[in-house]
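*Asks:* this one's sequence-less:
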């Protein structure tokens, strides 16, 4: 595979890093990045070729990864007209639906939409993938290889499921960080130092997650195993349940999913009807 990244920000850097760690040839990667500082950083850190502008020379590979902000994608797509020739286009721009991107690209249909999350920065991400029907199996496999370089991948049958992916795994790290933040504050309030609070909170989350991953039992069963009748954990869980913590988390995820749909509607209006 020869890959061109349009945009050289954090997520593109994470994908490039993951590919190189899996033995991918840096000479097969090109990055179009408008920032001179960004181009210098990418060249120095990864040894990849960089370009300042989109053009035939920059888009000479088999795959184009669109790694720009959603609001920039319409303008980028306009510059790609006539340069794709059946190439696979992978978009990691949040909220932009494949049908709208295809329209912006002049009817190009070899498109895979991807929704990675921020743990991809440490090669521990999870990415939802959805392909237009015209994408052949070999190109689906290529998309999976690229996004799989930074963690787990999950194929979706329907693109509307991408809103749920956004709400759970896309926004999910922020939910986890909020809980860690609260746990650290509670630890300090109970007399531990900030360093102790940080270490205990992070290692507890890491250990509990590893245990859940390696266990065949569901989260409810694992929780019950820790919650002894009349014990300290039960006292804490009762407080959380009385506050409706499960209901709040469900409502939060539903709100994120709804906002994802709204953003898709808003972004889809760009370039439509002469606007």
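*Replies:* Arrived safely, thanks for sending. Worth saying up front: this structure is predicted, and the values here are computed from it rather than measured. Numbering: from 1, shown residues only.

*Asks:* use CA for all of it now, contacts and neighbours both
*Replies:* Fine.

*Asks:* how close does the residue nearest to residue 29 when sequence neighbours are not counted sit to residue 241?
*Replies:* Nearest non-adjacent residue to residue 29, counting by Cα to Cα, 6 or more residues apart in numbering: residue 3, 5.0 Å away. Applying Cα to Cα, to the nearest Å, one obtains 49 Å for the distance of residue 3 from residue 241.

*Asks:* what about versus this one:
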């Protein structure tokens, strides 16, 4: 049985093969996309990306070399995107699907620089192990078959949620796009606090890392709400309850995360200007 990627029509060009772009490319090839149908625009390719040339992936091709492009995936840093616009536009035509995973870059901005029919998407770094979550929104001129192609490309790195209101993408970026950093900070600070409480630093780091990773996997597998899972760990008057009184207090996690997500949302909006 063929995958959705195997049945996709036309050539795919990936602009930007850093960590996220590289993770997407690996996911596509692992799920059956023919390497000979893929071009990669990357001025400083890693050894891993260079090695894919032997499998048929075309590295830094000219528009003439790659031929008609059905899909252009833009995985550049937002700050470099506008300078690359003229180059990217040379790979697109009126019927090209453009999938952007750049933070803060609006559909209008991507369309103005690249042309084509734009899907704006926001994945996150667990995409590198196939466990990402991506939220996507399509421009009004994106055809059903193009949306299906975008969905197939994005599902190669994890789950996909579609929304209709592009204005939500700044908050999406703040929650799931930036969210892995918040979780890694939790592991970092839990380890530091453990060392402050007297644990050897190496042991505190292992305990924090495995606790965060294991709890995340439990949350992934469980059908229970996160609040219920938290309550299941918490005995009245026990040690967890004592800690949660601090974490759930007036200056605790609710206040901190509300402010953090608001700050990231504002920054996402600023990147679009």
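*Replies:* Arrived safely. Since the structure is predicted, the reported quantities are computational estimates derived from the model, not experimental observations.

*Asks:* just to revisit the earlier point, residue 61 is in contact with the residue nearest to residue 29 of the first structure, correct?
*Replies:* Yes: counting by Cα atoms under 8 Å, residue 3 of the first structure does reach residue 61; the two are 5.5 Å apart.

*Asks:* Which one's more surrounded, these two?
*Replies:* Between residue 3 of the first structure and residue 61, counted using other Cα atoms under 10 Å, residue 3 has the larger neighbour count: 23 against 18.

*Asks:* Can you check which part of the second structure the lengthiest strand in the first structure sits on?
*Replies:* As far as residue count goes, and with DSSP state E defining each element, the longest strand of the first structure is strand 125-131. Strand 125-131 of the first structure falls opposite residues 132-138 of the second structure when the two are matched by TM-score structural alignment.

*Asks:* rewinding a little: show me what the residue nearest to residue 29 of the first structure aligns to in the second structure.
*Replies:* Using TM-score structural alignment to pair residues, one finds that residue 3 of the first structure aligns to residue 12 in the second structure.

*Asks:* so its match is in which element?
*Replies:* With elements delineated by DSSP states H and E, residue 12 of the second structure resides in strand 11-15, which encompasses its position.

*Asks:* Quick one: list the elements packing against that strand.
*Replies:* Under the contact definition 3 or more Cα pairs under 8 Å, 6 or more residues apart in numbering; DSSP states H and E, strand 11-15 of the second structure sits against helix 19-30, strand 38-41, strand 69-74.

*Asks:* mean deviation of the first one from the first structure?
*Replies:* If I follow you right, that is helix 19-30 of the second structure. Its aligned residues in the first structure lie a mean 1.2 Å from helix 19-30 of the second structure after superposition (mean Cα distance after the TM-score superposition for the first structure).

*Asks:* Next, the buried residues of that helix.
*Replies:* Within helix 19-30 of the second structure, the residues that count as buried by 16 or more other Cα atoms under 10 Å are 20-29.

*Asks:* How about the shortest one?
*Replies:* Neighbour-count burial for strand 38-41 of the second structure, with 16+ other Cα under 10 Å as criterion, is recorded at 38-41.

*Asks:* Same list, the residues you listed, but as TSV with distance to residue 219 of the second structure please.
*Replies:* TSV is the format used below for the buried residues of strand 38-41 of the second structure (distance: Cα to Cα, whole Å):
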residue	distance to residue 219 of the second structure
38	36
39	38
40	36
41	38
